[in-house]
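In: mind folding the following:
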Amino acid sequence: MASIPFVKDIHFTPGVPDRLAPGVRRVIANNPGPYTYTGSGTYIIGEGDVAVIDPGPDDNAHLEALLKALDGERVTHILITHTHRDHCGLAMKFAEATGAPLFGFGAHPIREKKHDAPALDEGADYSYAPDEIIGDSAVIEGPTWRLEAVHTPGHLSNHLCFALPQEKALFTGDHIMGWATTVVAPPDGDMSAYLDSLDRLLSRDDEIYFPTHGAPIENPKRFVRAVKTHRLMRDAQILDQLKKGRSTIMDITAAMYADVDKRLHGAAALNVLAHLIRLVRNRAVSCDGEPGMKATYRLSD
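Out: Prediction:
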């Protein structure tokens, strides 16, 4: 398996702001878990008139911590990387408390929970709606800072990263996480789009990543290359499992992730489904009907 240089070491106190770079502060919510690691990090960009990236989960203690950290300052923009509740569940309350508008790619792509992927942690925020829809290359500016939106579909089709060119920094949301690989959960999560978005990051000149979960990532191109290699190796592993006669997602998942915490097997199965959808599209794998969790898969002739 590809060796991804995960960054497991992170020092912080929940609710207390840390300065990570000139003009970059982070406040981590107290929502640790198997999919959020030590919790959701909210980033404050600039001084005085500031932007806030990912207000985090709907938690009143985190709201109070953010307002305390921002005492005497004005929030001019609230930026959302994507519509999972551990990133934007607090968005509406935070916007009301600060008077700042919400900026994002759009509402959650799947409008009804019954049609969406299973909620692995807090799930999706179906009520979230940005005040202003922004897409790739959109520029958001303050007096001392300038952010650029980078559309990175894969984890979700509405996922945005935000670049801070003056620091050669990229706020990566869930597209790249320093402590673990990203879950790509159909029907909206798309493995081919995810790999394309990794290639897009490799074409950039960022020098540091700030994920919503986990510590900053230095030497980011090395990290992204390792993640891409890991994903392509998962393709190969799935093909090998099919060759050995395993034909269902649960059987393939149990074999491939035997050494992984069983609490994460639900997410692993969704990743396997995303890979299989990609392999069916590429005609390396066949199944009867549409690819799904209950389908039976085989190598194509």
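
In: from here on, just use CA atoms for contacts and neighbour counts.
Out: Noted.

In: I'd say Pro57 and Leu90 touch.
Out: Yes - the criterion here is CA atoms under 8 Å, and Pro57 meets it with Leu90 at 5.2 Å.

In: also this sequence, please, to line up against the first:
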Amino acid sequence: MAEPPYGIPIGLEPLVARVLAPNPSPFTFTGTQSYLVGTDTLAVIDPGPDDAAHHGALLQAIGARQVTAILITHHHRDHSPGARALAAATGAPIIGAAPFVGEDAATRSDASFDADYRPDRVLADGEAIEGEGWTLEAVATPGHTSNHLAFALRESGALFSGDHVMGWSTSVVSPPDGNMGQYIASLEKLLGRSDRIYYPGHGDIVEAPQRMVRGMLGHRKQREGQILRRLAAGPERIEPLVAGMYAGLDERLLPAARQSVLAHLIDLDARGLVRQEDGVWSSRP
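Out: All right, here's what the predicted structure looks like:
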């Protein structure tokens, strides 16, 4: 198998090019995909990790063109830290997902959280950024993180879906920042849209987005059903639940699987379907 084309700008359509960061892992697939939007003036979406090689590749791809906005889908360390060096090099503002401040940041973040993320401007759902020949509209899609945004390119019908919808795997939903109820609601929100194509943060282009989103909703309903059936047979702690639901999973991914099961349990508890006492989960009568 050929090595992925790290650092090489690849044109996807007249207004969009992609540059892949060299940060492959079990959680990032081949790496984080940064996107350049525009022709003469640019927006850069998710400049990726704090990586000198990727920063240099982005600057080379940008060339003499002006960057007018650096857009961030969410605050994870494989998406937002590169914004600081890019802003310093180009003078462009960092715009997009909200930061975490005060005590909330300490309680809601995890090891993948970019604690230094400080945008110059936060976008609300439906707000747009415009450049020469392009318009990017923020689409609030919380769930993977509480501040997650996608960006819709109005001129072409493309959606930059970040980690909410990826082209290789379902997203990890990790409480307390991740929220399964919000994640499912955001999928249902996308199902009601008519975007032509998705450009995700990781993995292949999603060329049939409605079908993909329906499949992801079905997958989550299947996981929810597994949990309810197991708890109907008797109370369980989360560890045997995860072991039974994810038999044969790569051990490196088990902590993420545990967090997704926990997110489902928290959502089911909020809906009055299960309850927890001293770490033991059971069905509600």
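
In: rewinding a little: in terms of neighbours, single out the busier of Pro57 and Leu90 of structure 1.
Out: More crowded of Pro57 of structure 1 and Leu90, by other CA atoms under 10 Å: Pro57, with 24 against 21.

In: using the three-state scheme, assign the more buried one.
Out: coil (DSSP: H, G, I helix; E, B strand; the rest coil).

In: which SS state does the aligned residue in structure 1 for Gly215 of structure 2 fall under?
Out: With TM-score structural alignment as the criterion, the equivalent of Gly215 of structure 2 in structure 1 is Ala226. Per three-state DSSP, the secondary structure class of Ala226 of structure 1 is helix.

In: repeat for the one 5 residues further on
Out: Of the three states, Arg231 of structure 1 takes helix according to three-state DSSP.

In: from Thr181 of structure 1, how far out is it?
Out: In this view, Arg231 of structure 1 and Thr181 of structure 1 are 9 Å apart by CA to CA, to the nearest Å.

In: and what of Asp261 of structure 1?
Out: In terms of CA to CA, Asp261 of structure 1 sits 14 Å off from Thr181 of structure 1.

In: same check on Glu207 of structure 1?
Out: To Thr181 of structure 1, Glu207 of structure 1 is 20 Å away according to CA to CA.

In: confirm that Arg275 of structure 2 sits in a strand.
Out: Yes - the assignment for Arg275 of structure 2 (three-state DSSP) places it in a strand.

In: to which residue of structure 1 is it aligned?
Out: Aligned partner of Arg275 of structure 2 by TM-score structural alignment: Ser286.

In: equivalent analysis for Ile238 of structure 2, please.
Out: Alignment note (TM-score structural alignment): Ile238 of structure 2 maps to Ile249 of structure 1.

In: do the same with Ser80 of structure 2
Out: Alignment note: Ser80 of structure 2 maps to Cys88 in structure 1; criterion TM-score structural alignment.

In: its match contacts Pro57, doesn't it?
Out: Yes - assessed by CA under 8 Å, Cys88 of structure 1 is found in contact with Pro57 at 6.3 Å.

In: returning to what we had before: let me see the contact set for the nearest residue to the match of Ser80 of structure 2 once chain neighbours are set aside.
Out: Computed as CA to CA, 6 or more residues apart in numbering, the closest residue to Cys88 of structure 1 that is not its neighbour in sequence is Gly56, at 5.2 Å. Each residue near Gly56 of structure 1 by CA atoms under 8 Å, 6 or more residues apart in numbering is listed here: 29, 40-42, 62, 85-91.

In: just the buried ones from those residues, in ChimeraX syntax?
Out: The following ChimeraX line selects those of the contacts of Gly56 of structure 1 that are buried, judged by 16 or more other CA atoms under 10 Å:
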select :29,40,41,42,62,85,86,87,88,89,90,91
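
In: of the contacts of Gly56 of structure 1, which belong to strands?
Out: Of the positions in the contacts of Gly56 of structure 1, 41-42 sit in strands, assigned by DSSP state E.

In: with distance to Gln166 of structure 1 added, can I get the contacts of Gly56 of structure 1 in a markdown table?
Out: Shown next, in a markdown table, are the contacts of Gly56 of structure 1 (distance: CA to CA, whole Å):
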| residue | distance to Gln166 of structure 1 |
| --- | --- |
| Ala29 | 27 |
| Ser40 | 24 |
| Gly41 | 21 |
| Thr42 | 19 |
| His62 | 28 |
| Arg85 | 29 |
| Asp86 | 28 |
| His87 | 24 |
| Cys88 | 26 |
| Gly89 | 29 |
| Leu90 | 28 |
| Ala91 | 26 |
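
In: from Ala106 of structure 2, how far off is the most centrally placed residue in structure 2?
Out: Structure 2 has Asp163 as the residue nearest its centroid, 1.9 Å off, counting by CA atoms, centre = their mean. In this view, Asp163 of structure 2 and Ala106 of structure 2 are 22 Å apart by CA to CA.

In: leaving out chain neighbours, which residue sits closest to Arg237 of structure 2?
Out: Val280 (4.6 Å).

In: Leu202 of structure 1 matches what in structure 2?
Out: With TM-score structural alignment as the criterion, Leu202 of structure 1 lines up with Leu191 in structure 2.

In: that match and Gln226 of structure 2, how far apart?
Out: Using CA to CA, Leu191 of structure 2 is found at 24 Å from Gln226 of structure 2.

In: kindly report the same for Leu58 of structure 2.
Out: Taken as CA to CA, the span from Leu58 of structure 2 to Gln226 of structure 2 is 44 Å.

In: who has more neighbours, those two?
Out: Per other CA under 10 Å, whichever of Leu58 of structure 2 and Gln226 has more neighbours is Leu58, with 26 against 15.

In: show me the contacts for the more buried one.
Out: Leu58 of structure 2 makes contact with 7, 19, 47, according to CA under 8 Å, 6+ apart.

In: most neighbours, which of those residues?
Out: That'd be Pro47 among the contacts of Leu58 of structure 2, by other CA under 10 Å, with 31 neighbours.
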